[in-house]
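Novice: can't give you the sequence, but here's the structure:
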């Protein structure tokens, strides 16, 4: 495994891209083709299932439309006040009433149902426990009911309720001795005043009327219909419907599922009628539904193979287009390693390769700039080292000499000379005796205050200063000898080249992630042209000719080279007169 992994890592990029693209294209293509084949078969099955559900729903709706006509006929007694009044009367007086009038009323009611004009009714029976009952069986004249007629006209297991109950097709023995196959709607007649049961209405319809309607609704020779009643008894069954009655009784409500019928899968759809409570079922063999799937799958395999060949070919071309610019980039990087920074790659496109080429060109350009800045930094450091070496020639001799002067001044009781030599000794030790380039703001302020103390001895009351530095910011690091050249510049321009007194304010403050040291004086300031020239010198790092003028340039360039272009010196003339110098360094406290 490691051997193959190592071989893969050492393979050429173009070969890896071609091999990887081939694998990444072929595997998903094969998997997608397999999934598509299964999905296509499932889609056909689902679509046919939805279509079959619509057919069964329409089949049930058409059957229910026929049954609703019977429901309307079963509520006919409530449209006859005379009949309701007849059924509500009870007792022997009613049984002994005028038989002729009663028969005429009942015959008129039955005749009204028989000749309704919408449904072919075979027989009507009106049964009552309190009044004379009346029956008119198929192909038989109407008559008053007898005691045995109750069991004859009401099927076994029928539910007699006020909502109406549809009894599945059953055999009915008529008065003429013939047996008729009918289905019935049975409704209990109740009083409109108190809901008391008054009787039972049974309307018989020939079974053939229902069967013929079902056959008319069958539209496909490949599908088979069946219908069962509330108890699961078969009402109708197509000749090709192969499922057993035990299976049919298991489904109520609405749904679609796949069943195994003796090794042959069958798509079964069923729906229970809300009117009759009967369930309509339709079964279609899956072999019929999926007979075209194999042919389409073969076409998809051929199409997938063609797409795979084209994809591999395009992958090879695309891999070559990717690796060719990378090869040019590799050759250019070798030239940069040799110190050649005037290279520029063509970057016309806006893709990743184009962005990479532009980034490479920008990198080479910045490398050239950084090389120049590094060269400048090295030159300045060498100059500083040379100056430091020159200033360190026998420093102990200077310290001993200053100590001797301080001792003689002490003997002569000259305190000003003692203070001046003490401050001067501290300045020399701070300037040439440090091994580190970074100090704290507190150390830098102590050094500047010693320098100002010497200048105050020299200029007397003409020079005054203030220092405002919060204690929590005194430990922030700063480059050594950053503040003293700025203070010296203010004294030179304010006292030596100006007139009057100079008051100087040194303030330390923090803004977000930047530490600022502000030096303000009330001297003559700088002209706008002079200020612009000074900015140009600081930005370019050009030292002025002759002595003087080096302080601000050196301080600014040292800060920029250390921390970047966002930091350094900023010079501004104050409105009330004087110059303000802001030293900006990172806040690293």
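Specialist: All right, it came through fine. Since the model is a prediction, treat every value here as computed from it, not as a measurement.

Novice: contacts, neighbours, all on C-alpha from now
Specialist: Will do.

Novice: packing partners for the top strand by length along the chain?
Specialist: Within the chain, and with DSSP state E defining each element, the longest strand by residue count is strand 179-190. Secondary-structure packing of strand 179-190 (3 or more Cα pairs under 8 Å, 6 or more residues apart in numbering; DSSP states H and E): helix 13-74, strand 165-173, strand 197-206, helix 207-217.

Novice: here comes the other one, which I'd like you to weigh against the first:
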């Protein structure tokens, strides 16, 4: 099957091949891009809605937590009140057969207790009108009840039984109980234990009832912007507040038929209820175990993705139509000039380089035609460059020989040796003779054109020693060399002309002591930089720019800078146009900078080298 398809494709015309190929490579990516774009966009929109809902749930959590803490502080005030503790201790020691909401003030046997009970009732009355607080109860262990509520919602004789499930246990001092409904009142009880300060035994508890509507008012205004339903759960996952009041007090798992609990502190999960997929987005409060849940159909979150889906489908369809039209146009434009270009290239293949193609197009065929024209032109230029390079090579070699054997320098050096001998300066004569010997030994270097940087530095050091003796220590020199490059290779005698230039055109004309600094370093493992710096300071920026200009152009006019030009051209000849010599000026010092490739080894043919970085 595959072979048949290949054979079918190969036997089609070029125009049909291009058309089918363009359609394939454009339509498939367009469809895949649209598919993945839709999935990514819908997922991002879903995550955005979820993150936004969690953020709003966290805001609700902070406000509810603040409200709960305010009520806990009210309970703590009763817990810390000394009168409350003393009243409960006294009533725990009295056995009554009936419970009363208020203390019988006719009991004259204990006026002190009556006084403290009065103060307790006053405290209850003072806190009666706290916002969002329905009522406050103080209850002893044996069921005596003190309350601010004129019409108590709890029957005193049954209050301990009613609240038995909500009394704090497991070492906790307070607990928020399950919501309770008393007619039109829906309250959430806070039970705070009151303990004897001396032995820490429980002597009673504070019961503070807050109205459920206080919680509902916190999130009711933003309910439409968050989800269809907001549910607040206590630590037992019972519903203590929601917009559907019929669900108050019921188990969250039972209401929504959920089997698994909440997997993490915050997040979301989905579940199907009556064939409808719902998403539950939640955030938990670790301080009291309450949870804040937003419940809505999953379709509500993904509804905005439907618009993305429609737009994506329109874009895909439009892309396919556009791809077909463009493919037809391009294939017709491509096939027409190809035959003409093919004929011209056949002519060039036969050796006729004078034929070029004049393109009328700016597409790939036009670029191909221009590339062909450029190729032919470069072939013509290459032929000319071969002759030019050969001439340059001969000239560079001649200049190299000229600097290797400088009769004037040799004459001056030998004259200096004779003069020092006559003066009896034997040590200076020996040093100068040794330096001259080493200088010529490295210059010859067994006929090699390439030497190590170590050898090149030794060569220029000998030259500097000779000149330093000749000029009676008129200057000093400093070497600052990166040891890593000492065994790298370079062409020989490239530093001596630069040092000679520094002495004759800088140091010699300076009244104070001269200094020549030679530095060499590896720059970012890309190239070697060697700098020869002198403090002569005689050259101007205009002169530097002129010299750099003719070094760059390879100008042979005139005799000025023959040594610099020789070094620059030899470097470019061996290593390419990316390397060479230039002049600079730093802090009134003249700098001659050489850039070389990093050559760790060379073969016998100097023109062919390998570099390892």
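Specialist: Done, it's in. Note that this is a predicted model, so its numbers are computed, not measured.

Novice: quick TM-score on the pair, please.
Specialist: TM-score for the superposed chains, counting by TM-score structural alignment, normalised by the length of structure 1: 0.52, backed by 390 aligned residues with a Cα RMSD of 5.2 Å.

Novice: quick one: the longest strand of structure 1 to chain centroid distance?
Specialist: The chain centroid and the centroid of strand 179-190 of structure 1 are separated by 62 Å under Cα atoms, centre = their mean, to the nearest Å.

Novice: now that strand on structure 2. Mean distance?
Specialist: For strand 179-190 of structure 1, the mean distance to aligned residues of structure 2 following superposition is 4.1 Å (mean Cα distance after the TM-score superposition for structure 1).

Novice: okay, buried residues for that strand please.
Specialist: Under the neighbour-count criterion of 16 or more other Cα atoms under 10 Å, strand 179-190 of structure 1 has 180, 182, 183, 184, 185, 186, 187, 188, 189, 190 buried.

Novice: same check on stretch 315-328 of structure 1?
Specialist: For stretch 315-328 of structure 1, by 16+ other Cα under 10 Å, it's 315, 316, 319, 320, 323, 325, 326.

Novice: mean distance, it to its aligned residues in structure 2?
Specialist: Mean deviation for stretch 315-328 of structure 1: 4.0 Å (mean Cα distance after the TM-score superposition for structure 1).

Novice: what span of structure 1 is stretch 500-512 of structure 2 aligned with?
Specialist: Counting by TM-score structural alignment, stretch 500-512 of structure 2 pairs with no residue of structure 1.

Novice: ok, stretch 423-436 of structure 2 next?
Specialist: Stretch 423-436 of structure 2 maps onto no residues of structure 1, going by TM-score structural alignment.

Novice: how about stretch 583-596 of structure 2?
Specialist: Stretch 583-596 of structure 2 corresponds to no residues in structure 1, going by TM-score structural alignment.

Novice: which one of the buried residues of stretch 315-328 of structure 1 is nearest residue 367 of structure 1?
Specialist: For those, the residue nearest residue 367 of structure 1 by Cα to Cα is residue 326; the value is 20.3 Å.

Novice: what residues are up against the closest one?
Specialist: Residues counted as contacts of residue 326 of structure 1 (Cα atoms under 8 Å, 6 or more residues apart in numbering) are residue 353.

Novice: all the helices of the stretch 301-450 of structure 1, in order from the start?
Specialist: 352-391, 395-411, 415-432, 441-459 (DSSP state H, counting those that start in this stretch).

Novice: ok now the longest one, how far from the chain's centre?
Specialist: The reference is to helix 352-391 of structure 1. Distance, centroid of helix 352-391 of structure 1 to centroid of chain: 46 Å (Cα atoms, centre = their mean).

Novice: do the last one as well
Specialist: Centroid separation between helix 441-459 of structure 1 and its chain, computed with Cα atoms, centre = their mean, is 64 Å.

Novice: structure 2: matching residues for that helix?
Specialist: Going by TM-score structural alignment: helix 441-459 of structure 1 matches no residues.

Novice: what do you get for the second one?
Specialist: Under TM-score structural alignment, helix 395-411 of structure 1 has no counterpart anywhere in structure 2.

Novice: packing partners of that helix?
Specialist: helix 415-432.

Novice: buried residues in the helix it packs on?
Specialist: Along helix 415-432 of structure 1, these residues count as buried under the neighbour rule (16+ other Cα under 10 Å): 417-428, 430.

Novice: returning to what we had before: any chance of the helices of the stretch 301-450 of structure 1 in a markdown table, plus distance to residue 305 of structure 1?
Specialist: Below are the helices of the stretch 301-450 of structure 1 laid out as a markdown table (distance: least, Cα to Cα, whole Å):
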| stretch | distance to residue 305 of structure 1 |
| --- | --- |
| helix 352-391 | 31 |
| helix 395-411 | 89 |
| helix 415-432 | 82 |
| helix 441-459 | 76 |
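
Novice: check contacts around residue 563 of structure 1.
Specialist: Counted by Cα under 8 Å, 6+ apart, residue 563 of structure 1 has contacts 585, 586.

Novice: how far away is it from residue 586 of structure 1?
Specialist: Counting by Cα to Cα, to the nearest Å, the gap from residue 563 of structure 1 to residue 586 of structure 1 is 7 Å.

Novice: returning to what we had before: what's the closest of the buried residues of helix 415-432 of structure 1 to residue 244 of structure 1?
Specialist: Of all the buried residues of helix 415-432 of structure 1, residue 244 of structure 1 sits closest to residue 430, with 110.1 Å by Cα to Cα.

Novice: can you find the partner of the closest one in structure 2?
Specialist: That one, residue 430 of structure 1, aligns with nothing by TM-score structural alignment.

Novice: now for the aligned partner of residue 276 of structure 2 in structure 1, how many residues are close by?
Specialist: Matched across to structure 1, residue 276 of structure 2 falls on residue 264, judged by TM-score structural alignment. Counted with other Cα atoms under 10 Å, residues neighbouring residue 264 of structure 1 total 10.
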